[in-house]
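> Kindly return the folded structure for what I paste below:
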Amino acid sequence: MKKLLLVGTLALLGANVSAQETRFGVKAGYSMSTIKVDEDQDDLEERNTDPSHTFYVGGLVEHKFNDNFGIQGELLYSPLGGKEDYNASEDQVYFREKSKLTFGTLLIPVSAKYFISENFSVSLGASFGLILSAKQKTVIDAGIGIPGLELEGDDEVDIKDEVNTLNIAPFLGAEFALENGLFFDARYNYGISDLSKSEGKVTNSFLQVGVGFKFGGN
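Next comes the predicted model:
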């Protein structure tokens, strides 16, 4: 009886070890990045935001503990940010400022994965973004309601000193993988960190849709 228990225990341990698997891979894709600005404004002001359409690229490592659970870490680069359209007017005086913010960001996403099937999984995690560079391109249009009298400007400035370095963004995602190592994934990252060092909270959220390839495996 003891021998049977010993054999059964060894068999279970062997099955558990064989179910574990570590794979490395590469991925790239499309990002739709938006900024949200929270600050006080009066009735004469209007502030709108639009997304920036950009990309991401990098590598990953995935470890499966068994057929259903695993973890994944990644190292990605993406120029995130967004666009802002600010308008103010009173009587015949108006002012419009259109800005594009670009945050050159090194992303370190870490996630827990649940494999619903061999090919399909869902993930929950967080992206830790390190902002390496920050630039703002601004177009200004101002006037006093007199035809032909307008002031316009178009400039790009470095605002790294005005931006906090860390951008934490929890995310939900899903992945569909083929047996040959090719996979497709999508996730939404919800920015919770205040990126502005001045008054008014600025957050950065982004959607990622892409394709990749994992090496090794069965």
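> CA only for contacts and neighbour counts going forward, please
OK.
> Skipping its backbone neighbours, what lies nearest residue 115 in space?
Once flanking residues are discounted, residue 115 sits nearest to residue 121: 4.1 Å by Cα to Cα, 6 or more residues apart in numbering.
> Likewise for residue 31?
In space, and not counting its chain neighbours, residue 31 is closest to residue 208: 4.6 Å by Cα to Cα, 6+ apart.
> in which helix or strand would I find the one you found?
Secondary structure from DSSP states H and E places residue 208 in strand 201-215.
> got the contact list for that strand?
Here strand 201-215 makes contact (Cα atoms under 8 Å, 6 or more residues apart in numbering) with 23-39, 56, 80-82, 167, 169, 181-196.
> To check against the first, give me the structure of this:
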Amino acid sequence: MRQKFLSLTVVIFLCATGFTQDDPLQSALLGFKGGLNFATVSTENLDSPDFRTDFYVGLAAEAMLTEKFGLQIETLYSRQGFEIRHQFREKRTVKINYIQVPILVKAYLLEGLNIQGGIQLGFKLNGEIDDSLLVNDMDLESDAIKSFDFQLASGIEYKFKNGFFMQVRYSYGLSEIINDSEIHNSVLSAGIGFMFY
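Now for the predicted structure:
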């Protein structure tokens, strides 16, 4: 999995380098970011899953296609999952760590302020379920967590002239994180970062 992470990182750097050399793109920036995930799941098969709060960190490359529209590709290490009160009110925690690759279109509404939307590819690094969970009469174990998650993502960001930025983003998993479970990732994240000019 480290090789996948390194490969994705190299792709981002190559894209950023290529973007700066081709004329149709107005400019290209490379930076880093990090923040908090407020992760849970969307499902009718678990009773009121709670948020699991953890962090994400990674790299981002932004290329402006026009004066107002750009493309952003990221590679993030993202700690997700959820918590739930299970039988006899015992709390169970599901931890899933991903390499997330958001591919987003950005539209600048005002100077520095932009909205963004696109897809996000999630590659599971590892998963852990405290004891076991029952979903649809199935006893779920850690190895039942799928290795890939396809999501939609959208957010809002403000970037200052010095390269510092703040953003809030929401992503929703279109694929189930466990087969035949109807459980989908649902993650709100908030963070900061810096783009090098």
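> What would you report as the TM-score here?
The TM-score (TM-score structural alignment, normalised by the length of the second structure) is 0.79; 170 aligned residues with a Cα RMSD of 2.3 Å.
> quick one: the strand holding residue 208 of the first structure aligns where in the second structure?
Under TM-score structural alignment, the alignment places strand 201-215 of the first structure onto residues 182-196 of the second structure.
> which parts of that stretch are buried?
Of the residues in stretch 182-196 of the second structure, 182-195 count as buried by neighbour count, 16 or more other Cα atoms under 10 Å.
> re earlier: residue in the second structure matching the residue nearest to residue 115 of the first structure?
In the second structure, residue 121 of the first structure lands on residue 114 (TM-score structural alignment).
> repeat for residue 185 of the first structure
Residue 185 of the first structure maps onto residue 167 in the second structure, with residues paired by TM-score structural alignment.
> Could I get the contacting residues of that match?
Counting by Cα under 8 Å, 6+ apart, residue 167 of the second structure touches 155, 156, 157, 158, 190, 191, 192.
> And the fourth one, which helix or strand is it part of?
In other words, residue 158 of the second structure. Counting by DSSP H and E, the element that carries residue 158 of the second structure is strand 148-159.
> contacting residues around residue 26 of the second structure?
Per Cα under 8 Å, 6+ apart, neighbours of residue 26 of the second structure: 63, 64, 65, 66, 67.
> between those residues, which is closest to residue 131 of the second structure?
The closest of these to residue 131 of the second structure turns out to be residue 63 (Cα to Cα; 45.1 Å).
> got the buried residues for stretch 68-77 of the second structure?
Applying 16+ other Cα under 10 Å to stretch 68-77 of the second structure flags 69, 70, 71, 72, 73, 74, 75, 76, 77 as buried.
> so where is it in the first structure?
Aligned by TM-score structural alignment, stretch 68-77 of the second structure falls on residues 68-77 of the first structure.
> Tabulate the contacts of residue 167 of the second structure (TSV), appending distance to residue 86 of the second structure.
Rendered in TSV, the data for these read as follows (distance: Cα to Cα, whole Å):
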residue	distance to residue 86 of the second structure
155	32
156	35
157	37
158	40
190	28
191	31
192	35
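> which of the residues you listed map to contacts in the first structure?
Of the contacts of residue 167 of the second structure, the ones still in contact in the first structure (both residues aligned by TM-score structural alignment, their matches' Cα atoms under 8 Å) are 155, 156, 157, 158, 190, 191, 192.
> which residue in the first structure lines up with the second one?
It stands for residue 156 of the second structure. By TM-score structural alignment, residue 156 of the second structure lines up with residue 174.
> For residue 72 of the second structure, give me its contacts.
Applying Cα under 8 Å, 6+ apart, we find residue 72 of the second structure in contact with 60, 61, 62, 63, 102, 103, 104, 105, 106.
> Distance of it relative to residue 168 of the second structure?
Going from residue 72 of the second structure to residue 168 of the second structure by Cα to Cα, to the nearest Å gives 15 Å.
> same deal with residue 87 of the second structure?
Going from residue 87 of the second structure to residue 168 of the second structure by Cα to Cα gives 34 Å.
> Can you classify the residue lying farthest from the centre of the second structure as helix, strand or coil?
Residue distances from the centre of the second structure (Cα atoms, centre = their mean) peak at residue 88, which lies 33.0 Å from the mean C-alpha position. Under DSSP: H, G, I helix; E, B strand; the rest coil, residue 88 of the second structure falls in the helix class.
> the strands in the first structure, which residues?
21-38, 45-50, 52-64, 69-90, 93-115, 120-143, 150-158, 166-177, 182-189, 201-215 (DSSP state E).
> how about the ones you listed in CSV, adding distance to residue 10 of the first structure?
What follows is the strands of the first structure, written out as CSV (distance: least, Cα to Cα, whole Å):
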stretch, distance to residue 10 of the first structure
strand 21-38, 19
strand 45-50, 59
strand 52-64, 20
strand 69-90, 22
strand 93-115, 26
strand 120-143, 29
strand 150-158, 61
strand 166-177, 31
strand 182-189, 34
strand 201-215, 29
